[in-house]
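**Student:** Sequence and predicted structure are below.
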Amino acid sequence: MAARTDKAWRLEKVVSGGQTGVDRAALDVALELSISCGGWCPKGRRAEDGAIPEKYLLHESPTSNYAERTALNVKDSDGTLILSRGPLRGGTALTKTFAERYGRPCLVIDLRIATVQEVTNWLMAKSIRVLNVAGPRESSQPGIARSAAAFLRVVFGNTSPTRKRGTAAKGPRPRVGLV
């Protein structure tokens, strides 16, 4: 995929698997900022806290296997943004493996040291219009949903079609090193 830097580029859709933590944070922020969202979730809308709420317009994969929905979200997006704190583990590491396998751009961000500009530059350079967002579930990194949401509000606020580039998004600004 050739890099584009024209000013007409905008993030059009956010997808995720609907799990607690980073997945839901991405969907919640997209809904809050009126960015189209969706993705694949396991059959039965399975997540660690029970059924994924219907407000998230996700397609159910043919099976209840988390890996299957992860692969589908990677395949159906232009690139994957992984948000975490520390080394990737479990399904989050598998997401990166699928991105490599399918030749999709993938950016791994440690929220403890991340900058919004790094993500914005990557999104624009890779012309990512449909973004898969992935990361740990809430039980494995308590507080990750709140940290991811604060970070994504600023990223999406700078790249969404509903907001002029450079205007502030609602919500607190992420503080580097304190998330």
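**Tutor:** On my side now, so go ahead.

**Student:** Every contact and neighbour count from this point should use C-alpha atoms.
**Tutor:** Noted.

**Student:** neighbouring contacts of stretch 96-110?
**Tutor:** Stretch 96-110 is contacted by residues 70-71, 74-75, 78-86, 119, 122, 126 when judged by CA atoms under 8 Å, 6 or more residues apart in numbering.

**Student:** One more to weigh against that first structure:
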Amino acid sequence: MRNSLLSVPLVRIVSGGQTGADRGGLEAAIALGIEHGGWCPRGRRAEDGRIPDRYRLRETESADYAQRTERNVLDSDGTVLFTRGAPTGGSALTAALARRHAKPLLHVDLASTDERTAACALRAWLADRGIATLNVAGSRESGCPGISDAVRRIVTAAVAAP
């Protein structure tokens, strides 16, 4: 069911629950009052320990990050990938999986884009692609301090009605 407080067709946000961009997306969903979920590694594994239970994530059979990354790409209508600079590591894998599965991908490089511009670009992309389930992925907090809060602000601004 579409939330009347939203300006785009988005009804669900998924992520893998890692620190950084993933959690920023989940926090935006919670703040917006929309459904959230996704796949996380067995044991709810993240770089800071166990992913908090407040995030409604399902565990994959494997503790490997790659399995949950692919599941979230497949279970969404499109992926927004937040980084500062070129995607590396898990972010590069996310981009490759989106391309392999012919899923829409928007890369937001926060090293070259301010938050307002990023929110406007995300809003337009969501509307243009008719994204109902959005996978939010990107850099970890340890490698990109402050990205969780930035992603929360950007996604909230992009999705909330003006």
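**Tutor:** Sure thing, it's come through. Just so you know, these numbers come straight off a predicted model, no measurement behind them.

**Student:** List the TM-score for the superposed pair.
**Tutor:** TM-score of the superposed chains, computed with TM-score structural alignment, normalised by the length of the second structure, equals 0.90; 152 aligned residues with a CA RMSD of 1.3 Å.

**Student:** Looking at the contacts of stretch 96-110 of the first structure, state which has the most neighbours.
**Tutor:** Counting neighbours by other CA atoms under 10 Å, Val74 comes out on top of the contacts of stretch 96-110 of the first structure with 33 neighbours.

**Student:** ok so, going back, looking at the contacts of stretch 96-110 of the first structure, which are in strands?
**Tutor:** Judged by DSSP state E, strands contain the following of the contacts of stretch 96-110 of the first structure: Gly79, Thr80, Leu81, Ile82, Leu83, Ser84.

**Student:** These into JSON lines, with extra columns for distance to Ala26 of the first structure?
**Tutor:** Output for these, formatted as JSON lines (distance: CA to CA, whole Å):
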{"residue": "Gly79", "distance to Ala26 of the first structure": "14"}
{"residue": "Thr80", "distance to Ala26 of the first structure": "12"}
{"residue": "Leu81", "distance to Ala26 of the first structure": "10"}
{"residue": "Ile82", "distance to Ala26 of the first structure": "11"}
{"residue": "Leu83", "distance to Ala26 of the first structure": "10"}
{"residue": "Ser84", "distance to Ala26 of the first structure": "13"}
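
**Student:** what sits against the aligned partner of Ile128 of the first structure in the second structure?
**Tutor:** In the second structure, the residue matched to Ile128 of the first structure (TM-score structural alignment) is Ile131. By CA under 8 Å, 6+ apart, the residues touching Ile131 of the second structure are Pro9, Leu10, Asp77, Gly78.

**Student:** ok, now how distant is Gly103 of the first structure from Ala134 of the first structure?
**Tutor:** As judged by CA to CA, to the nearest Å, Gly103 of the first structure and Ala134 of the first structure stand 17 Å apart.

**Student:** which residues of the first structure fall in strands?
**Tutor:** 13-15, 36-38, 40-41, 46-47, 50-51, 59-60, 79-84, 106-110, 130-134.

**Student:** now the last one against strand 79-84, angle please.
**Tutor:** Here strand 130-134 of the first structure runs at an angle of 20 degrees relative to strand 79-84 (axes from the mean of the first three to the mean of the last three CA atoms, to 10 degrees).
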